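Student: Give the three-dimensional model of this entry:
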Amino acid sequence: MTFLFLGVACYILFVYLMFTSLWPLSTLYFIWLVMDWHTPERGGRRTTFVRKWKVWEHVRDFFPIKLVKTAELNPNRNYILGYHPHGIMGAGAFTCFGTDSCGILEMFPGIRPSLAVLAGLFRIPFFRDYIMSSGLYPVSKQSLGHLLTKSGKGNAVVIVIGGAAESLASTPGVNTVLVKQRKGFVRVALEFGADLVPVYAFGENELFKQVIFPERSLRRRIQDLFKSIMGFAPCLFAGEHFVILPYRIPVITVVGSPIPVPKRVAPTEEEVDHYHRIYIEALCKLFHEHKVSCGLPESQKLRII
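Tutor: Below is the predicted model of the structure:
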C-alpha cells in the first residue's frame, strides 16, 4: 500500500493543507524541504527504531522472505551489492536490506546495509522523511560516494541494477536480468575501491502477474516514454485478493561471494568491462548453484539482457 499510494497521498495532503486553515504547516514544511534538500545524499536520517518495526516481521513472514549467506563480508571493506531481479515492487530488496527483519546485522556482523532507490522519491514531501528513516538513499553518484567514503568501512550499498526497465520484464516463470549495458555501478566500485557482490532473489518475479507488451508496440513505447520522463515504469500487474496483494510465494534472497575490486581514481573502459564481465559470470554462477535448492528446475535458465 505504501509502495503504490503513500507517495501520491503525501503530495495530495501537502497541496490540500495549503487551502485550509492549516496552510502554515505546508508553508513551514516547504521551507524545511528547501533547507533539507541535499540531506538524502549526505547520509540521510536513518533510525534503528523504524528499521526494527514489528510490522516488517509480518511482511517477512507473509511470503515468507529469507536471506541466505554464502560467504563472509569483511567489515574492513566497503561493498556494492547488485540486487537482481527488480520484480514489480522489489519486496525482497526492501525487506532484507531496508529493514532489519531478515537478520542481516546478525548474519554479517559489522556490515551496515544501505538500499539505494529512485532519487525522485526523495522529492516527495513527508514521504522522503519516512523512507530516509528506514535507511534508504538516492541511487546517485553523490549519494553513493558519501556512503562509500564518509561513513568509514563495512558499508554495503545495495543497488537494484536493472531498475525500472527490468520491472517491465518481470513475470512468473521467467528469470531475466538487465545488466549487459549497466556498467555504472562497476565504475563507481572501481572509483571508490568497493568490492562487488552479486545478489539474486529467487521468487521475486513470482509475486505478481504482469501483462508484457511486445517490444516496439504502441503500449510498450508508452511505458518506455513514461519511464524516461518519470523514472519508473507503469506496469499493468495483478496479484491475489483485491488484485494488489502479492501472491504468497517464498522469496529467497541469496548473497554471493564478494569480488575484490581495486581502487582506481579514473578507471579505464577496459577495467570497467573486465570487472563487469567478472560480475556477470559470478551472478550466473550464483543463480545456477542455488536455483534447485530455491525451488527451480535444473533446466531453468537465467536470461541476461
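Student: Could you use CA atoms for every contact and neighbour count after this?
Tutor: Will do.
Student: From Y83, how far off is I161?
Tutor: To Y83, I161 is 6 Å away according to C-alpha to C-alpha, to the nearest Å.
Student: One more: L148?
Tutor: Taking C-alpha to C-alpha, one finds L148 at 18 Å from Y83.
Student: do G162 as well
Tutor: In terms of C-alpha to C-alpha, G162 sits 8 Å off from Y83.
Student: A156 looks like it's in a helix, true?
Tutor: No. Per DSSP: H, G, I helix; E, B strand; the rest coil, A156 lies outside any helix segment and is strand.
Student: Verify the stated contact: it with N76.
Tutor: No. Using C-alpha atoms under 8 Å, A156 is not in contact with N76, being 11.1 Å away.
Student: Between these two, which is the more surrounded one?
Tutor: Between A156 and N76, counted using other C-alpha atoms under 10 Å, the more crowded position is A156 (25 against 12).
Student: Work out the gap between the longest helix along the chain and the centre of the chain.
Tutor: Longest helix in the chain by number of residues (criterion: DSSP state H): helix 269-290. When distances are taken as C-alpha atoms, centre = their mean, to the nearest Å, helix 269-290 is centred 19 Å away from the chain's centroid.
Student: one more to put side by side:
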Amino acid sequence: MTKILGIDFAPVFVPLHRRLETLAVLHFVFIFFSPYFTYVLAFYLLFYTRFWWLPLLYLGWFYVDKDYLADFFPIRLVKTAELDPNRNYIFGYHPHGIMGFGAFVNFATEATGFSSKFPGITSRLCTLVGQFWFPLRREYIISAGTKRIRSRESIKWILQRPVPGQAVVIVIGGAIEALNAHPGSHTVVLSNRHGFVRAALVYGADLVPVFCFGENDVYFQYRNPEGSFLRYLQFFGWSPPIIFGRAALRCVLVNCAISVGKPIRVNQCFNPTEEQI
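Tutor: So this is what the prediction gives:
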C-alpha cells in the first residue's frame, strides 16, 4: 500500500488473478448501473459495425468471470443442513445489500459450487420485473436462470415442474432493504412481505432461511435515516442508494459468507388463511 499526501493508494504490482478478480467485479458493477447505454451500444456494434464480434466475445466472458467475481471478496457458501432432492424449496435471502453480490454469485452461477453442496437441487434466483425490460439484458439474466419475482406464473412454473428439487431464491427485503445496507448493520425488511410464505403453502415448498454475512459491508452508504429528506427522495420503485467505496469499483474487500439454514417443513394448503401465513 503506497501512501501519498495522507492518501492510501492500492498497490500497482499485484498478481494476475487479482487483476482478473477486479475485472470481474467491475463487469458486475458496470452491468448493474448502466443497462441503457451498454445494451444500445451492444446492439449497435452487433448489427451496424465491423466490430460485431465484440458483444459475442463479451457474452463469452460472462460465463468465465463468475469464478473471479466470487474470489475477489471472496464469497463462499456455507451448508448447515441437508436438503432433500425430492422436495421443493423457497429460499428467503437476507440482506439485499446494495447489489446483491452474494445472491447472484451463489444462486445464479456455480462459482461457489452450489450443485455439489446440494446435489439434486436446482436454484433459480428471482428479481424485479423491471430487470427484464431492457433488450439483451433480459437474455443476459435469463441465461443465468433468473426469474421475475413479481410474476406468480414464474414461481408457479418452477415449483410445479414434474422434476422435484426446485429452489426459488427470493431476496425478500428488496430495494427498501438496500437503503438499510450500512456496514456493521443487519436491518432486514419483512413487514408486509408474506407473499413468499403464501407461495410456500400453496405449492407445498419448504422454507429455507439464507443469510449473507458481509453483504452490507461491501459498500459505504451515506446516512439516510427513516424520515430524512434523502430517504424521501430515494423512495421509488427502484431505490437508488448513494454509495462510495474503493477505487472505480466503489466497493470494499470483505469476506462474504452465505449460510443456508435448515429447511422449515411446509404442508401444502391450497387456500391458506392469514393466520396460517
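Student: about what we covered before: more neighbours: I161 and Y83 of structure 1, which one.
Tutor: Between I161 of structure 1 and Y83, counting by other C-alpha under 10 Å, Y83 is the more crowded of the two (26 against 21).
Student: What lines up with that one in structure 2?
Tutor: Y83 of structure 1 maps onto Y93 in structure 2, with residues paired by TM-score structural alignment.
Student: A strand includes its match, no?
Tutor: Yes. Y93 of structure 2 sits within a strand when classified using three-state DSSP.
Student: If I follow the layout properly, it ends up in contact with V169?
Tutor: Yes. Y93 of structure 2 is within contact range of V169, at 6.8 Å (criterion: C-alpha under 8 Å).
Student: can you give me the strands for structure 2?
Tutor: 2-4, 7-9, 75-79, 89-94, 122-127, 147-148, 166-171, 206-213, 220-221, 243-244, 256-260 (DSSP state E).
Student: Specify the angle between the third one and strand 256-260 in degrees.
Tutor: So that's strand 75-79 of structure 2. 20 degrees (axes from the mean of the first three to the mean of the last three C-alpha atoms, to 10 degrees).
Student: Buried residues of strand 75-79 of structure 2, list them for me.
Tutor: Buried residues in strand 75-79 of structure 2, counted by 16 or more other C-alpha atoms under 10 Å: 75-78.
Student: ok, back up a step: residues contacting the match of Y83 of structure 1?
Tutor: 103, 169-172, 209-212 (C-alpha atoms under 8 Å, 6 or more residues apart in numbering).
Student: among those residues, who's most crowded?
Tutor: Neighbour counts for the contacts of Y93 of structure 2 (other C-alpha under 10 Å) peak at V169, which has 27 neighbours.
Student: Can you name the residues that contact the counterpart of that one in structure 1?
Tutor: Under the alignment (TM-score structural alignment), V169 of structure 2 maps onto V158 of structure 1. Contact partners of V158 of structure 1, counting by C-alpha under 8 Å, 6+ apart, are 80-83, 97, 113-116.
Student: Can you give me the distance of whatever residue of structure 2 lines up with T268 of structure 1 to R193 of structure 2?
Tutor: Under the alignment (TM-score structural alignment), T268 of structure 1 pairs with T273 in structure 2. Counting by C-alpha to C-alpha, the separation of T273 of structure 2 from R193 of structure 2 is 15 Å.
Student: thought A70 of structure 2 was touching A103?
Tutor: No. With contact defined as C-alpha under 8 Å, A70 of structure 2 does not count as touching A103 (11.0 Å).
Student: what sits up against the longest helix of structure 1?
Tutor: Contacts for helix 269-290 of structure 1 (C-alpha under 8 Å, 6+ apart): 179, 183, 186-187, 190, 196-200, 256, 259, 261, 302.
Student: circling back to that earlier point, any idea how far the match of Y83 of structure 1 is from E275 of structure 2?
Tutor: Taking C-alpha to C-alpha, one finds Y93 of structure 2 at 23 Å from E275 of structure 2.
Student: Next: H194 of structure 2.
Tutor: Distance of H194 of structure 2 to E275 of structure 2, given as C-alpha to C-alpha: 11 Å.
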